[in-house]
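A.B. asks: sequence below, structure please.
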Amino acid sequence: MTATTIADPRSFIRANTRLRPVPLVPEIAVFLADESLPLWQQTENELNEAGLPPPFWAFAWAGGQALARYVLDHPDTVRDRRVLDIASGSGLVGIAAMKAGAVGVTVSDIDAFAIAAAELNAEVNQVHLTSCGKDMLDTQPNDRWQTILAGDIFYERNTAARTFAFLANHARAGATILIGDPGRSFLPKAKLVRLTDYRVPVTRDLEDAEIKHTAVWTISPDSL
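C.D. replies: Sure thing, here's the model as predicted:
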């Protein structure tokens, strides 16, 4: 079962989160949860299904905040470009790319709630996003994406390996790759170039601190 089994996923999101400015990116407001466990439990209750993934879409993760800030401050990375926001969660980074002048942004996430949240968040920020609910990591590079944005995706070994292979393949095909990450365990730093650093306010309920030192990276040409 997925969020599509709920008659109105957007009403569920509105009822269980609050529209708030993102701390590092106050130009953008998204629907955020106050705590993770109550929302997680409510999602399982709503779908009558245990073992669902955490509601990643309901939080402004450090990597996503840093990446959104970087895109807004460096609009040349996305301006007049076709952009993919991979594992988009709330859609924050994709929204930032549209506000920075992207010609079009696709947000991709395998969580149907994330897709609904991204679409809703785009509407309240008065931008349009194209959504994709399938796993993109096994797709082959093409000229469709000129910039690919990846925030907070290097948290698990297998996913990290697949993500880097996906990003590297697209970098070889000419795409600009930008990664936001607060030092997750499986971030392949030796294969990346650090572009800038941020101190990002986060929720202690999710992280081990109230401020996460977070970097924006790109892939090193030497690793391609």
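
A.B. asks: switch to C-alpha atoms for all contacts and neighbour counts from now on
C.D. replies: Will do.

A.B. asks: ok, the nearest residue to Ala96 once chain neighbours are set aside - contacts?
C.D. replies: Residue nearest to Ala96 in three dimensions, not counting chain neighbours: Ala68, with 5.4 Å by CA to CA, 6 or more residues apart in numbering. By CA atoms under 8 Å, 6 or more residues apart in numbering, Ala68 lies in contact with 25, 92-94, 96-97.

A.B. asks: and this one, so I can compare the two:
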Amino acid sequence: MLAPMTDQTALADLEREIAVPGGGPDGLRLIAAPFVPEVRLHLAEDAILWWARMEAALGRSLPPPYWASVWAGGQALARHLLDRPELVAGRRVLDLATGSGLVAIAAALAGADAVTANDIDPYALAAVTVNARANGVTLAVSGDDLLDGEADADLVLAGDVLYDAGLAARMLPFLRRAAARGVAVLVGDPDRGHLAGEGLETVASYPVPTTEPSVDSPVRRVQVLRPG
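C.D. replies: From the prediction side, this is the model:
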């Protein structure tokens, strides 16, 4: 359930977008994630164009639509869960900075007992809601900033959440605290440069098709990591 009023506004905006899908690169389309075709997501061919059009149409600033693209780290982590459902089966799962909800949806499809998708962007929570519907799964959503507290879960998932230094400086201590309390932690990261010396061990590595703009290679090597 989307409790804050701003979340309801965001959900109404996205539902209108989906009801009248755009035919060009600035519209949302329901498509299979390239590396995780079991999961379909409402994505923009060009998230920046979508962002500009929506801001103009709504007459207000919107947060960057990270949820409108499928990120390499999230794809690798989602693939890992679907290929190894024993990692989530029967567990309470928390997906941090969920974005489109890809990793949370994969956890639900793999048999998690309960999944909470967390993001501070109301439009990400709206995207999670419509994407969960499209995939026939039930997720709880949370718009709270959790990073100064403790994880209330059996398994914490973090797919491509270390994309800037400031976020990494808050995210990594949260993940370490969770692991120290016996919570399982998995991180999907395409080496964005914020993990040096963090003591994480690699449990899997995947060549993931990249859909990000301004990337030279069509494939990124992504590691799935856990605290050592």
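
A.B. asks: doesn't the residue nearest to Ala96 of the first structure fall inside a helix?
C.D. replies: Yes. Under DSSP: H, G, I helix; E, B strand; the rest coil, Ala68 of the first structure sits within a helix.

A.B. asks: how close does the most centrally placed residue in the first structure sit to Asn45 of the first structure?
C.D. replies: By CA atoms, centre = their mean, the first structure has its centre lying nearest to Ser88, at 3.1 Å. For Ser88 of the first structure, the distance to Asn45 of the first structure (CA to CA, to the nearest Å) stands at 24 Å.

A.B. asks: for Ala160 of the first structure, same thing?
C.D. replies: Separation of Ala160 of the first structure from Asn45 of the first structure (CA to CA): 30 Å.

A.B. asks: okay, the two: which has more neighbours?
C.D. replies: Ala160 (19 against 11; other CA atoms under 10 Å).

A.B. asks: that one -> the second structure?
C.D. replies: When the second structure is aligned by TM-score structural alignment, Ala160 of the first structure is paired with Ala168.

A.B. asks: would you map the strands across the first structure?
C.D. replies: 18-22, 25-32, 82-86, 104-108, 130-132, 147-151, 176-181, 192-201, 211-219 (DSSP state E).

A.B. asks: save the ones you listed as CSV, and put in distance to Phe56 of the first structure and mean neighbour count too.
C.D. replies: Output for those, formatted as CSV (distance: least, CA to CA, whole Å; neighbours: other CA atoms under 10 Å):
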stretch, distance to Phe56 of the first structure, mean neighbour count
strand 18-22, 15, 16
strand 25-32, 10, 20
strand 82-86, 13, 25
strand 104-108, 13, 24
strand 130-132, 16, 18
strand 147-151, 12, 25
strand 176-181, 15, 24
strand 192-201, 16, 17
strand 211-219, 17, 21
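
A.B. asks: between these, which gets nearest to Glu119 of the first structure?
C.D. replies: Comparison of the strands of the first structure against Glu119 of the first structure by CA to CA identifies strand 130-132 as nearest, at 7.4 Å.

A.B. asks: which bit of the second structure covers that closest one?
C.D. replies: With TM-score structural alignment as the criterion, strand 130-132 of the first structure aligns to 140-142.

A.B. asks: same check, this time on stretch 104-117 of the first structure
C.D. replies: Going by TM-score structural alignment: stretch 104-117 of the first structure matches residues 114-127.

A.B. asks: okay, how far is it across the matching stretch, tip to tip?
C.D. replies: Distance between the two ends of stretch 114-127 of the second structure: 19 Å, counting by CA to CA.

A.B. asks: equivalent analysis for stretch 151-164 of the second structure, please.
C.D. replies: First residue to last in stretch 151-164 of the second structure (CA to CA) measures 22 Å.

A.B. asks: can you check stretch 102-117 of the second structure too?
C.D. replies: First residue to last in stretch 102-117 of the second structure (CA to CA) measures 10 Å.
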